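Student: Have a look at this prediction, sequence included:
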Amino acid sequence: MIKVAMTSVFVDDVAKAHAFYTTVLGFETRTRMDLGEGTLFLTVGAPEGAQPELQLLLEPGQGPIAEPYRTALYEAGIPCIVFSVDDIGAQYERLRGLGVRFTHPPQEQGPVLAAVLDDTVGNLVQLVQPRT
C-alpha cells in the first residue's frame, strides 16, 4: 500500500502561511527548522486523530518553476489543494467569521458540496463534503 506522507504547498510567505494554516485552518506544526538567511522549513498536519501521517510542506513559492505554476493556478481559479470536511456549512461560517475570503460559497459540484477560499499566501484551497 502506498500512502501520501507529505505534499508541498508553494506560498508567498512561509511564516504567514504557517500562521494561516495553524491559527485559522487548525493544523498543527509538525516540523520547524530555521535554515538561515530567513529560510524556514515548516510542515503542518491535521489535528490529532485526523490523518496523523499526512503533512503539508509550506514551501517558498518564488522561483522559475513554482511562481508561474502557482500564479497560473490562482488566476485560473484552480485550487492547489483540496481538504475534506465533515460539515462544509459550519466550516464556511466559522472561517468567514475569522475573516477568510471565499471565491465561492458552498455549492453542489457533482457528488460533493464544495467551497473555495483564498489562503492569503497566493493559493486557492477547496473544501469538499460528500453529498448525502
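Tutor: That came in fine, so what should we check first? Residues are numbered from 1 along each chain as shown.

Student: Please count neighbours and contacts with C-alpha atoms only from this point.
Tutor: Noted.

Student: Now do the strands in the protein.
Tutor: Using DSSP state E, the strands of the chain run over 6-11, 28-36, 39-45, 55-60, 81-84, 102-109, 112-118, 124-130.

Student: putting a second one here so we can go through both:
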Amino acid sequence: MRIHLTSVFVDDQDKALRFYTDVLGFTKKTDVPLGADRWLTVVASEDPEGTELLLEPDGHPAVKPFTSALVEDGIPAAAFAVDDVRAEFDRLRGLGVRFTQEPLTTGPVTTAVLDDTCGNLIQLVHSA
C-alpha cells in the first residue's frame, strides 16, 4: 500500500495552481472541469508519476472553520520534503513567500513553515 493522492483545501484553485507550480515548482498533472470547480492535481516535477496533491476547493461548510483554526494555531496542513530547508527558504523568500517559521533545526530535522496564500500553512522539512 502507498499514498496515491492527498489534498489541501484551497480558497481559489487558479491562485493555488499558480502558487504551487510557479512558486513551489510542482507540475500540473490533472485538470478536469467539475461544474464550477475542477479536479486539479499537481505532482513533484522530479516525480511525475508520484503522489498527487489535489488542490481541493474549500466550499464545504466545515472546511473554513477547520483550516482557519489550523492557521491560527500554526499547524501546517501538509509537509513537503526538500533537500535543503535553508536554500528553499532563501529561494522562496526571494520570490515574496511569507514564512510563519524560519528554518529551525531540532535534532536531525530542519523545518520551516510558509503561507501558501490559499488558506494553508505548509511545512518544509529535511531529515538528516
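Tutor: Cool, the structure landed. Owing to the predicted nature of the structure, the values given are computational and were not obtained by experimental measurement.

Student: quick one: TM-score?
Tutor: The pair, once superposed, lands on a TM-score of 0.94 when counted by TM-score structural alignment, normalised by the length of the second structure; 128 aligned residues with a Cα RMSD of 1.3 Å.

Student: can the strands of the first structure go into TSV with extra columns for mean neighbour count and distance to residue 71 of the first structure?
Tutor: Shown next, in TSV, are these (neighbours: other Cα atoms under 10 Å; distance: least, Cα to Cα, whole Å):
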stretch	mean neighbour count	distance to residue 71 of the first structure
strand 6-11	18	10
strand 28-36	12	26
strand 39-45	19	21
strand 55-60	21	13
strand 81-84	13	14
strand 102-109	15	16
strand 112-118	20	13
strand 124-130	21	10
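
Student: Ok, which of those comes nearest residue 69 of the first structure?
Tutor: Across these, residue 69 of the first structure has its closest neighbour in strand 6-11 (9.2 Å, Cα to Cα).

Student: helices or strands up against the closest one?
Tutor: Strand 6-11 of the first structure sits against strand 55-60, with contacts defined as 3 or more Cα pairs under 8 Å, 6 or more residues apart in numbering; DSSP states H and E.

Student: in the second structure, what residues pair with the strand it packs on?
Tutor: Aligned by TM-score structural alignment, strand 55-60 of the first structure falls on residues 52-57 of the second structure.

Student: Average offset of that stretch relative to the first structure?
Tutor: The superposed stretch 52-57 of the second structure is, by mean Cα distance after the TM-score superposition for the first structure, a mean 0.5 Å from where its aligned residues fall in the first structure.
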